[in-house]
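Q: Have a look at this prediction, sequence included:
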Amino acid sequence: MGKKILVVLGHSDGGSFCAALAGNYIAAAQTAGHEVRFLRLADLVFDPVLHQGYKKIQELEPGLLEAQQDIKWAEHLCFVYPIWWGGMPALLKGFLDRVLLPGFAFKFSPDSNFQEKLLKGRTAHLLVTMDTPAWYFKWVYRMSPVAQMEITTLAFCGIKPLKSLMFGPVLSSQPGQRERWLLQTRALAARI
């Protein structure tokens, strides 16, 4: 029996290599018998700014309400995004800030210093592009933006990161290298 998968594209350009990765992941997952929903953040209309932090929750726009329903529906998520200026794009960060709310993704109880993880039972893959060599990103930059997503975002809410693939440098990559990265992506999706 296939899984319910939500693929989230955090790149604003629908013609990007991230979009190609997302498309290949979706195709391979569907071929493997999974049910897939696709969320292209650039298509959503929402304010990415938390104007009052979490002191007062802003009313969610319709696209964000639908995104929350898709996250609840999903058993597995795949986030596809680039590293820009050493972090995830503002579009993706704003989406996470607005959607992974207290009461939806986690909650604190008055008698504990630790959160209750409300999205337990879900898993995730990350497909991350960059213009830095992946080895340099890992050993010099210590993969901090990936760790942020895996540990302090997904795991904080109960989503278990299974695998993160990092592709780079994309800017100077040749078509053969990009095709190998797409094959890696398809193989990952086929193994869910």
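A: Cool, the structure landed. Residues are numbered from 1 along each chain as shown.
Q: Only C-alpha atoms from now on, for both contacts and neighbour counts.
A: Noted.
Q: Sticking with the spatially most central residue of the chain, tell me its helix or strand.
A: What sits nearest the mean C-alpha location of the chain, by CA atoms, centre = their mean, is residue 79, with 2.4 Å. Element membership of residue 79 [criterion: DSSP states H and E] is strand 76-82.
Q: Against which helices or strands is that strand packed?
A: Helices and strands touching strand 76-82, by 3 or more CA pairs under 8 Å, 6 or more residues apart in numbering; DSSP states H and E, are strand 4-9, helix 17-31, strand 123-129.
Q: what's the next secondary structure element after that strand?
A: helix 90-99.
Q: got the contact list for that next one?
A: Contacting residues not belonging to helix 90-99 are listed as 10-12, 41-42, 47-50, 60, 64-65, 67-68, 81 [CA atoms under 8 Å, 6 or more residues apart in numbering].
Q: what helices or strands is whichever helix or strand comes after that helix leaning on?
A: Counting by DSSP H and E, the next helix or strand C-terminal to helix 90-99 is strand 106-108. Judged by 3+ CA pairs under 8 Å, 6+ apart, strand 106-108 is in contact with strand 115-117.
Q: For the strand it packs on, which residues meet the burial criterion?
A: For strand 115-117, a neighbour-count test (16 or more other CA atoms under 10 Å) marks 116, 117 as buried.
Q: Counting by contacts, list what that strand packs against.
A: On a contact count with 3+ CA pairs under 8 Å, 6+ apart, strand 115-117 meets strand 106-108, helix 156-157.
Q: Settle this for me: the residue nearest to the centre of the chain is touching residue 8, isn't it.
A: Yes. Checked against CA atoms under 8 Å, the pair residue 79 and residue 8 is within contact range at 4.9 Å.
Q: try it against this one:
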Amino acid sequence: MRTLIVFNHPYDGSYCNAILQSVQKGLRKAQHEIDLIHLDKDDFNPVMSSDDLLAFINREPVDPKVLEYKSRLEKSDHLVFIFPIWWELMPALTKGFIDKVLFPGLAYQYKENGLGMKPLLHHLKSVSVVTTMNTPGIVYRFLFGNAIKKSLLRGTFWKMGYKNRKWISLNMVKMVSEEKRKKWLVKIESKFAKLN
């Protein structure tokens, strides 16, 4: 199995980086081939230019990074996103990846009647999202409307027709004990060791 990880955090000492290490350990135990896209180190431009938008309409990407990511995505059996939640949503680089790489003709196509979409990455077995935030889960869910679930898991991947979607939300990361953070990492490693 080949797992593509899309990682977004600019600070090497972040808890997101610790999560990345745990995910990779688990995947290695499951004997997965790992392909890591580190958006912060890749010089990826998340801004959709007029040329990018025209390419989106014509279904022919022009950004060399998008073409590279497209090729890597097409070879993947599993897709994992790891990022912090800032101001209730994903950082700009993750949003740019979604906007520019999940192209019609690559990740999905519109149904013949124009009502809805169908997935094109037929080999893609699952999409997992692992996030960190400092907001309590209940507050994020009821006050802020579970924005990541609505925008990424439902509004993007469910909409495109990908059925196996999972979200691991780690809340109040700065407030919990070091012991709890270590337990989370062990659980994450174990979870990804069972991915098949």
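A: Alright, I've got the coordinates. Please read all numbers here as calculations on a predicted model, not as lab measurements.
Q: TM-score for the pair, please.
A: The TM-score (TM-score structural alignment, normalised by the length of the first structure) is 0.88; 190 aligned residues with a CA RMSD of 2.1 Å.
Q: tell me the most buried of the helices and strands packed on strand 76-82 of the first structure?
A: Mean neighbours per residue, mean count of other CA atoms under 10 Å, is largest over those for strand 4-9, with a mean of 24.
Q: host element of the residue mapped onto residue 138 of the second structure from the first structure?
A: Taking TM-score structural alignment, residue 138 of the second structure has residue 135 as its aligned residue in the first structure. Using DSSP H and E, residue 135 of the first structure sits in helix 134-139.
Q: which residues in the second structure does the strand holding residue 79 of the first structure align to?
A: The aligned range for strand 76-82 of the first structure is 78-84, by TM-score structural alignment.
Q: which one in the second structure is aligned with residue 98 of the first structure?
A: With TM-score structural alignment as the criterion, residue 98 of the first structure matches residue 100.
Q: Relative to residue 132 of the second structure, how far out is that match?
A: Using CA to CA, to the nearest Å, we find residue 100 of the second structure at a distance of 24 Å from residue 132 of the second structure.
Q: Please apply the same query to residue 79 of the second structure.
A: Residue 79 of the second structure is 18 Å from residue 132 of the second structure, by CA to CA.
Q: quick one on the thing from earlier: next, the contact list for the residue nearest to the centre of the first structure, please.
A: For residue 79 of the first structure, the contact set (CA under 8 Å, 6+ apart) comprises 7, 8, 9, 10, 124, 125, 126, 127.
Q: go with 6 Å
A: 8, 126 (CA atoms under 6 Å, 6 or more residues apart in numbering).
Q: Residue 5 of the first structure versus that one, what's the distance?
A: For residue 79 of the first structure, the distance to residue 5 of the first structure (CA to CA) stands at 11 Å.
Q: What of residue 80 of the first structure?
A: Using CA to CA, residue 80 of the first structure is found at 13 Å from residue 5 of the first structure.
Q: Over to residue 48 of the first structure?
A: When residue 48 of the first structure is compared with residue 5 of the first structure (using CA to CA), they lie 24 Å apart.
Q: Equivalent analysis for residue 129 of the first structure, please.
A: Remark: distance between residue 129 of the first structure and residue 5 of the first structure (CA to CA) = 21 Å.
Q: The residue located most distally from the centre of the first structure: what secondary structure?
A: Distance to the chain centre peaks in the first structure at residue 111, reaching 31.5 Å (criterion: CA atoms, centre = their mean). Three-state call for residue 111 of the first structure (DSSP: H, G, I helix; E, B strand; the rest coil): coil.
Q: In three-state terms, how would residue 55 of the second structure be classified?
A: helix.
Q: Just give me the match in the first structure for it.
A: Mapped onto the first structure by TM-score structural alignment, residue 55 of the second structure lines up with residue 57.
Q: how many other residues sit next to that match?
A: A total of 13 residues lie near residue 57 of the first structure under the criterion other CA atoms under 10 Å.
Q: tell me which element whatever residue of the second structure lines up with residue 186 of the first structure is part of?
A: Alignment note (TM-score structural alignment): residue 186 of the first structure maps to residue 189 of the second structure. Using DSSP H and E, residue 189 of the second structure maps to helix 178-193.
Q: what does that helix rub up against?
A: Under CA under 6 Å, 6+ apart, the answer for helix 178-193 of the second structure is 22, 23, 26, 27, 29, 30.
Q: List the buried residues in it.
A: By neighbour count on 16+ other CA under 10 Å, the buried set for helix 178-193 of the second structure is 181, 185, 186, 188, 189, 190, 192, 193.
Q: likewise stretch 88-96 of the second structure?
A: 89, 90, 93, 94, 96.
Q: Make TSV out of those residues and add distance to residue 148 of the second structure.
A: Output for those, formatted as TSV (distance: CA to CA, whole Å):
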residue	distance to residue 148 of the second structure
89	6
90	7
93	15
94	12
96	15
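Q: Look up how far residue 123 of the second structure lies from the aligned partner of residue 175 of the first structure in the second structure.
A: Structural alignment places residue 175 of the first structure opposite residue 178 in the second structure (criterion: TM-score structural alignment). Per CA to CA, residue 178 of the second structure is found 38 Å from residue 123 of the second structure.
Q: Residue 157 of the second structure now?
A: Residue 157 of the second structure sits at a distance of 14 Å from residue 123 of the second structure (criterion: CA to CA).
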